[in-house]
Structure formats: structure tokens, C-alpha cells
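> just to be clear, the model below is a prediction. Sequence and coordinates:
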Amino acid sequence: MTVRTRFAPSPTGLLHIGGVRTALFSWAHARKHDGVFVLRIEDTDLERSTPESVQAILDGMHWVGLDYDEGPFYQMQRMDRYKAVIGQMLQSGEAYYCYCSKEELETMRAEQEARGEKPRYDRRWRPEDGKTLPTPPADVKPVVRFRNPIDGVVAWDDQVKGRIEISNTELDDLIIARPDGTPTYNFCVVVDDWDMQITHVIRGDDHVNNTPRQINIFKALGATLPLFAHLPMIHNDQGQKLSKRRDAVSVVDYDKAGFLPEALLNYLARLGWGHGDDEFFTLAQFVEWFDLKDVSPSPSRFDREKLLWLNAQHIKAAEPARLAERVQQFLADKGVDTSTGPDLAAVCTLLKDRSQTLVEMADQAEYFYRALVPTTEIVEKHLGPEDEARLGLFAEGAATLAEWDQPTLSQYIKDFVKAQGVKMPLVGMPLRAKVLGTTSTPSVDAVLALLGRDEVLKRLAA
């Protein structure tokens, strides 16, 4: 059997990081078993689905690097297939027309609640032996309802949560086609998973309540049941379900904030799954180690500080040229021209051990491409008359250096400090403040070497 998994988001907004975690686990399971990973867009919610959201999903999947083998498939392009299956179910008696009006359903619910009963459809239009059905009203377009079993239980061995059993008495005859003929979510999902031969349905545990309904539809169609794995929810640092209103939940947010996709995936992998004490790992290692049996059924808590730490580790491990491509975009957004000045990849090499995000790296890289004005506090503390005079002497000596590289500058700075009879901070801090506009930089000799003799002397003379 070829393992086949799927990621099936609804295009009703940006790609949620909870969805990315689901996609990651589905993708990894398929890759681990040399299987097939399918992308399916569940776009039957016509009121909320938008082309922009579809594109956001595709762009998000591309950014995080989760490649799919088949798709994207769109449910709206499969309407003929759904209608054909519904027709077969009507013919076989697995489904039936229901002519209840909205008002009848509201009255039914109110009466049940008044009696202290759980509100549910009372199956008044369900055909039964010896039952006489009402005459269909001419002014009501019927829905199609699934003939759910009345007795017994629905049971499955969830790959994450263990054995789950739901009594059929808890389930009503759900609507599988609306009055206008469009099929509903729970029905479309089953037909899609059946047609696409999905072997493992890996999704969030907010779908647990849908699963018994879908299993009954699978059985009614005579389809092979997939295995189900319901992943725990991701909570924020307050222990609440991640909310689009409160939390940064879109992959776009993390791209704009300067996170690397591999860092985000590394972090999401650790939410609900673990491999010993390993925190930092590559996507290839994750695939090698991943097993559904190691996924915890308990909710995970999102920790931004841990994500920042992981992002810093991945920045340190990344190729400088790749970092430079993204940092250049952040600098361009700040109006910084990097076409003149030192090679940006070399700048990233110098800064990558000091940056938690690429935005931080871009902020630090700015002084290589334009002189920054130090704050009043820095001027008062490090650029008094005595400091300015000392920097003038420093510039005179620096102009005569035979070489302009880090070893030469390192030795020159040491000799100059000794000759001035002061401690290193009394030279290094004013030097940073005057040339770079800040006192927080990497080793000053490395920065001056990369900035170049002409630019350093120009800024010292300003």
C-alpha cells in the first residue's frame, strides 16, 4: 500500500500556522514512507472563499517549502462528481430528500429544548418500512440528508488519541446537499478522500466530531476507511486557542518579521512531537525521525521566545548569500541602497551570529550603507571634545596604513590605545559612535575592515 496523505485548507483567509503544522506532519508522514502528499483546496464555502486566499495558501506552502506531489485540487471543480455520488445514494436509499422549511426546523429545535432534549433533526422525512411520508410541499426546495445508522457505535483507533467510540444515537441525519444542490463539507471530504485514495487523514483535533459522520458515509459508499490522526491544538502563551485577532498566526506574519521558513517548521514540529531532547534540527532529520505514535494528544503552547532562539540558530547555520537576498529586501523597504558599499553577503557573515531575525540583521546592516546619526545620549557619553580629538589622531594614523584588513586594523587599534594610555572602551566606543552611529556592533576592527578605508575616513572627518 502506498501511503497517501493530504492537506486540505479552506481558502477563507491567510495560511494559519496551525494549518502549516498539520501540513508539515502530513507531508513528513508521506515523505517518511516514500508516499504521496496531496494538496486540496476546499473552496465550497462560496461566501468566504476568495481567489486571494487561495493564492495566499499556495504562496505560503511555497515559502515554507512543503512541496506537494499532486494538486492543487479544487472542490468547486468536482461538483459533477459529488452530484453523481449523491444521486447514487438517493437511488440506493443511503440518502433522502428532506422538505423541512427553516421555520419548521426552528420550531422543532425550540420544542426539543423546552423538553430538555438535545436539539436535532427528528427524521420526519426519513423513509422507513410502513411509514407514510407527508406530501412534498411545492414551494420548498429540499435538502438531501444522509441516512445515518440509528443503532450501534462508530469506533476508530486514532493514530494520536487512541480508541474513540461515538454512539450513533448522538448523530443525526446530516445534510449532504443544500437546497441549491451544492454539497456540504462532510460529504465532499469523504468523496475526495475516497477518490484520491487517501490512506491517512492527519488533521487538527477540532475535526474529531466530524469523523464519526464521515466514517458512516465512507461505509455507506463501500469505500475503504483511511486511518485517522487528530493533532492537538496549538494554544498561545495564555493557554488559549490561537486567534487571528490576538496572535500572529499567518505564515505571512513570520515572513515579514524576518523568520526563516526552516526555523518556523523546526519550531512547529516540536509543538506536539518530540525526538528526545533535540530542539534544533533540519527538515531532513525531522522526516527521518517522525512517527505518528510520538505525537502527543495534549495541546501545545506557542512560545515566541523559543521560536526566536531557534530562528537565531538557523540564521547562524544559513548560507550568507541566501540571507543576503532576504536582508536586501528588508533594507530596500527602509530606503537603503546596497548597490554601493560592502558585499551584503559579507555583511551577513559578520552579523549572523548576532541576529535573532532577518529584520534585526537588516537594522544592523544599515550602517554599512549610510552613516547613521548617533543619539544625543551617545554623543554626550562618547563624543565629547576629548573623544573627537582622539579620533582625529586615530584617523591620521589610519590613513597611512599599508593594508586595510582586519589583522592590520586590530594591531593598529591596540597600538593606538597603548600610545594614548587609555583603556580600549575609550577608543572603541567613540569610534563606533562616530563611524557607525551606534555603540552596539560586532568587533570594531572587523566592521572597519568591511566598511573600507575611504568610507571610514570620510565618516571620521564628518
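In hand now; what should we look at? Fair warning: this is a prediction, and the values are worked out from it, not measured in the lab. Numbers count the residues shown, from 1 in each chain.
> only C-alpha atoms for contact and neighbour calcs from this point on.
OK.
> show me where the stretch 101-250 of the chain has its helices.
For the stretch 101-250 of the chain, helices defined by DSSP state H, counting those that start in this stretch occupy the ranges 102-114, 185-195, 211-221.
> the structure to be compared is supplied as follows:
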Amino acid sequence: MTTADTFKPRVRTRFAPSPTGFIHLGNIRSALYPWAFARAQGGDFILRIEDTDLERSTQAAVDVILEGMAWLGLDPDEGPYYQMQRMDRYKQVLAELQAAGHVYPCYMSVAELDALRERQMAAKLKPRYDGTWRPEPGKQLPPVPEGVQPVLRFRNPLGGVVAWDDKVKGRIEIRNDELDDLVIARPDGTPTYNFCVVVDDIDMRITHVIRGDDHVNNTPRQINIFRALGHKPPVYAHLPTVLNEQGEKMSKRSGAKPVTQYRDEGYLPDAMVNYLARLGWSHGDDEIFSRAQFLKWFDLDHLGRSAAQFDEAKLRWVNAQHLKAMRDEDLAPLVAWQLERRGIAADERLAVICGLFKDRCDTTAALADWAQVFYAEVQPSADDLAKHVTEAVRPALASLQTKLATIDWTVPAIGAAIKETLAEHGLKMPQLAMPVRVLVMGTPQTPSLDATLALHQREKVLERLRSA
């Protein structure tokens, strides 16, 4: 082990959502990668709720964040921390910056700022604060207006560039001349987003910031604040946008669903992790992998540079592969939860029912549709009854019913009773199996008839056959 390895800092990542709307898959992918990197590197994953937007932040949105992450198994090692509970700390650091000359009061009113922007735009210049109140040696500042509470602005460096090696986008350089002096505290003293983020990342010892590329424009400002505070910035990785199926940026406004809705619709956490991982990262051509494989393979070097497009059909396919691969005993509680939501209590048969039907299903909700038939009444369609339960087959149905009433209730015995009935009445399997399925299961298509009937209670089968 080299000296450099010995002093390599422990990896610490964070997910810092704003609870201003329900978290969707595009957001949660920004939690998955920092979580996975921390796990893959033996580090720590921190959850921070950026709730300083008091007008738009809601507890309901916080609950969906916590529920969604818990469901997906993205458990933080620390947090959730809430920015609103850290105001005293921000104000302390603000005072330190001001004392060191990195922050100054600005008395320019909103009306004056608007007029400045209009003049700049008319002259085809980039609208920006012009430094009117920035103190410089020998500069005469305007007289302080009476009764006006100033904002505090960060004194951005003049000249030079802010540069970083982004783990997704490569080398990025921004000239300091393109950045104006950022407002870092409002007139009431409340600190602003870019400042709070830097203080949080310093205090929480964040080593890697993995977030959406909508934050790229904030990064040079944040790096300059880090440096003013005497701290080295973290490593940055800015993830490309997740697009919806229409090719637009995924957002709540464009109909993106809360993450928890996928749970309710019967998706599996490991399948969601698998699918989301592939929305911007790859390991060769591997499409289906376990959580353990993902964590073994994950690194920041194979993050994609182009926007990924969400595809619900692909998600359903990935979910179906995971569902088929699951042990029946592990699947049964998830299907039981779906049944409970419908007011149906399952029993010990459920794991075997899952095993019999899971190959036909792509969600636990679809599997619950099959399982429900074993616990609730069925109502075959009039079309299926007319097509399959004909006068010609009723004698065979009566004969099968008589045999099923007295045999051992096992798959082999049921199979033998079906064969005897077919031979007696000179029928082929579909001629008898279809009407039996329609009466007992409410549909003409099911897995093996003897296995399906064996999972039913005998009396229920006899009652449904009698209904013919």
C-alpha cells in the first residue's frame, strides 16, 4: 500500500433533493449513483433535504422521498439532515466570510436591478450585476439609502478561470468574468441555495458530488465559495438528463409519476435499481443484473454522457426477468401486500400460486390478479361462457365433477380424473380444459389444469363446476 493510498479520504457522497414536488425516477437516479458509489467504495451515503424554499416545500414531498428511498433500499448512512435546521450554522459562516472581506452588502433595489438588466439586454450584453456596491481600493461607493436592508453578495474573483475535471463531462472551464457577484443572503438574512450547499458539503465532508447536469452552472460559483472558505472542492460528476417517453426532460409537469407509484403498481425494488442503473451507466452489454453485481461493478468511469430516455415497456421487461428469477417464498409477501390492498387475505398456498403463475406476469400486481382468483369469487365473461361452456360439454363437466368429489386432492389424482373423463366422452384436452378453466378461473388460458385445480380448495372447484 502506498502512502497516497493510506491517506486517501473515505468516500462520502450525498443526495440532496428539494421537497417541492413528488420525487420521480429522474430524481431518484440522482440518488442511486451516489448511493452505489459510496457502497462500492466502502464509504458513506448522506441524505440531505434542501427545504429552504418555504413556500413550495411540503412534508408530503419529504415523505415520498423517504418512502421511495426506503422501498428501493437506498438507505443513507447519515441523515436526513434538514437545511432549515442549520440556519444558525450558515449565519456563522456568513459572518466569517464577511469578516474576511469575501462578502459585502449591496443596496441595489429590485427596480434598479431590473432597469440595469433591461439596459444590458438592449445593448445585447449578458444581464448581470455590475458591481455597483462592490468595494474596491479607491472606489467611492454610493451613499447608503435609509431604511433599506441590503442583500449580501459574494465577492467573486476577477480574472482567471474556474476549472474542474468532471467525471462525466470531462474538463470544464468557466471564466470568472462570466460570473457576477452572487447574492448569498437575502435582505432578511436568510442564506441562499449555492451558499448553503457549500457549507453543507464542507461540514458533511462530502468527497464526491454526483448530481444532475442542471447544476453545472452552479458549480463554478460553488467552487469559488469553497476556495474562499479555504476548502478543496469535491470531485464532481454531472449526470445527463433523463428524458420521458416523448423525449422531453422528465418532470412532474410532464406527467412523471411519484416513485412510490411504481411500488404500488407492482414493480420490484431490485428491478427498478437494475433499470435505473442502465439509464446512464453500463457494464458492457449486461442488461439484467442483481443489486450485488451492480455494486461490484459500479464506478464513475462508465457513466454515459448523453441523455437517457425512459421506456416503460423496457422497465416492465426488466421487472418480469427479476420476477421470474425470484424465489416463490420471497415473492409471496409482495403479492400478499397487493392482495391486502384489495381487501383479500392470502394463505399458505400463495408461494406455490406465485411459482405457477409468475412466468406469465411482469408485475406483482399482475401476479395478484391471478392469485385473487383463488381467494375471491370469479365472474367469467358472457362471451367465454357461450363459447366454451356448451350443451355438448356439460355431461363431461358433470362426470369430472363427480370424480373430483372423491379422489385424493393431488396433482396426479386430478390429472388422472381429467384423463378418464376425456376417454369416457371422447374429447380432446382443450374441449374439456377450456370450459373448466372458464368456470373455475374465469379465463380460458391458465397453466397446467391439474396443477391449477390442485391449488384451489376442492369445494370451491366443485361449486364452480356445478354452476355450469
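Nice, I can see it. Given the structure is predicted, the values throughout are model-derived calculations rather than measurements.
> circling back to that earlier point, among the helices of the stretch 101-250 of the first structure, which is nearest Asp43 of the first structure?
With respect to Asp43 of the first structure, and counting by Cα to Cα, the nearest of the helices of the stretch 101-250 of the first structure is helix 185-195 at 9.5 Å.
> how big is the angle separating that closest one from helix 211-221?
Here the directions of helix 185-195 of the first structure and helix 211-221 differ by 50 degrees (axes from the mean of the first three to the mean of the last three Cα atoms, to 10 degrees).
> please work out which residues of the second structure line up with helix 185-195 of the first structure.
Per the alignment by TM-score structural alignment, helix 185-195 of the first structure matches residues 193-203 in the second structure.
> any idea how far Ala376 of the second structure is from Asp359 of the second structure?
As for Asp359 of the second structure, its distance to Ala376 of the second structure is 22 Å (criterion: Cα to Cα, to the nearest Å).
> tell me which of these two has more neighbours.
Applying other Cα atoms under 10 Å to Asp359 of the second structure and Ala376 shows that Asp359 carries more neighbours, namely 15 against 11.
> any chance of the helices of the stretch 101-250 of the first structure in a markdown table, plus distance to Tyr68 of the first structure and mean neighbour count?
Converted to a markdown table, these look like this (distance: least, Cα to Cα, whole Å; neighbours: other Cα atoms under 10 Å):
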| stretch | distance to Tyr68 of the first structure | mean neighbour count |
| --- | --- | --- |
| helix 102-114 | 42 | 13 |
| helix 185-195 | 16 | 19 |
| helix 211-221 | 24 | 20 |
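> and Phe416 of the first structure, which of the ones you listed is closest to it?
Ranking these by proximity to Phe416 of the first structure (Cα to Cα) places helix 185-195 first, at 73.7 Å.
> mean shift of the closest one relative to the second structure?
Following the fit onto the second structure, the mean deviation recorded for helix 185-195 of the first structure is 0.6 Å by mean Cα distance after the TM-score superposition for the first structure.
> ok now that helix, how far from the chain's centre?
25 Å (Cα atoms, centre = their mean, to the nearest Å).
> TSV for the helices of the stretch 101-250 of the first structure, including distance to Val36 of the first structure?
Output for the helices of the stretch 101-250 of the first structure, formatted as TSV (distance: least, Cα to Cα, whole Å):
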stretch	distance to Val36 of the first structure
helix 102-114	43
helix 185-195	13
helix 211-221	21
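> which of those sits closest to Glu325 of the first structure?
helix 185-195 (39.8 Å).
> show residues contacting that closest one.
For helix 185-195 of the first structure, the surrounding residues in contact (Cα atoms under 8 Å, 6 or more residues apart in numbering) are Thr44, Gln75, Tyr82, Ile176, Asn210, Arg213, Gln214, Ile217, Phe218, Ala223, Thr224.
> now for the aligned residue in the second structure for the first one: which residues touch it?
Using TM-score structural alignment as the criterion, Thr44 of the first structure maps onto Thr52 of the second structure. Contact partners of Thr52 of the second structure, counting by Cα under 8 Å, 6+ apart, are Gln83, Met84, Tyr193.
> same question, Tyr90 of the second structure
Counting by Cα under 8 Å, 6+ apart, Tyr90 of the second structure touches Pro191, Cys196, Val199.
> any idea how far it is from Gln41 of the second structure?
Distance from Tyr90 of the second structure to Gln41 of the second structure, by Cα to Cα: 30 Å.
> also Ser57 of the second structure?
Using Cα to Cα, one gets 33 Å for the distance from Ser57 of the second structure to Gln41 of the second structure.
> try Leu331 of the second structure
Leu331 of the second structure is 31 Å from Gln41 of the second structure, by Cα to Cα.
> give me the more crowded residue out of the two.
Leu331 (21 against 15).
> can you verify Thr439 of the first structure is assigned to a strand?
No - counting by DSSP: H, G, I helix; E, B strand; the rest coil, Thr439 of the first structure is not found in a strand; it is coil.
> rewinding a little: what helix or strand is the match of Thr44 of the first structure located in?
Using DSSP states H and E, Thr52 of the second structure sits within no helix or strand.
> tell me how far it lies from Pro17 of the second structure.
On the measure of Cα to Cα, Thr52 of the second structure and Pro17 of the second structure end up 11 Å apart.
> would you list every one of the helices in the stretch 251-400 of the second structure?
Secondary structure of the stretch 251-400 of the second structure (DSSP H, counting those that start in this stretch): helices located at 259-264, 269-277, 291-297, 312-325, 328-341, 350-357, 364-372, 382-388, 394-404.
> tell me which of the ones you listed lies nearest to Tyr104 of the second structure.
Evaluated with Cα to Cα, the helices of the stretch 251-400 of the second structure place helix 259-264 nearest to Tyr104 of the second structure, the distance being 42.6 Å.
> in the first structure, what range does that closest one match?
The aligned range for helix 259-264 of the second structure in the first structure is 251-256, by TM-score structural alignment.
> that stretch: average distance to aligned residues in the second structure?
Taken over the aligned residues, the distance from stretch 251-256 of the first structure to the second structure averages 1.0 Å (mean Cα distance after the TM-score superposition for the first structure).
> is the equivalent of Ile418 of the second structure over in the first structure in a helix, a strand, or coil?
When the first structure is aligned by TM-score structural alignment, Ile418 of the second structure is paired with Ile413. Secondary structure state of Ile413 of the first structure, per three-state DSSP, is helix.
> how many neighbouring residues does the closest residue to Ile413 of the first structure other than its chain neighbours have?
If the residues on either side of it in the chain are set aside, Ile413 of the first structure comes closest to Asp445, at 7.7 Å by Cα to Cα, 6 or more residues apart in numbering. Using other Cα under 10 Å, Asp445 of the first structure has 20 neighbouring residues.
> circling back: just give me how far the match of helix 259-264 of the second structure sits from the chain centre.
On Cα atoms, centre = their mean, the centre of stretch 251-256 of the first structure falls 8 Å from the chain's centre.
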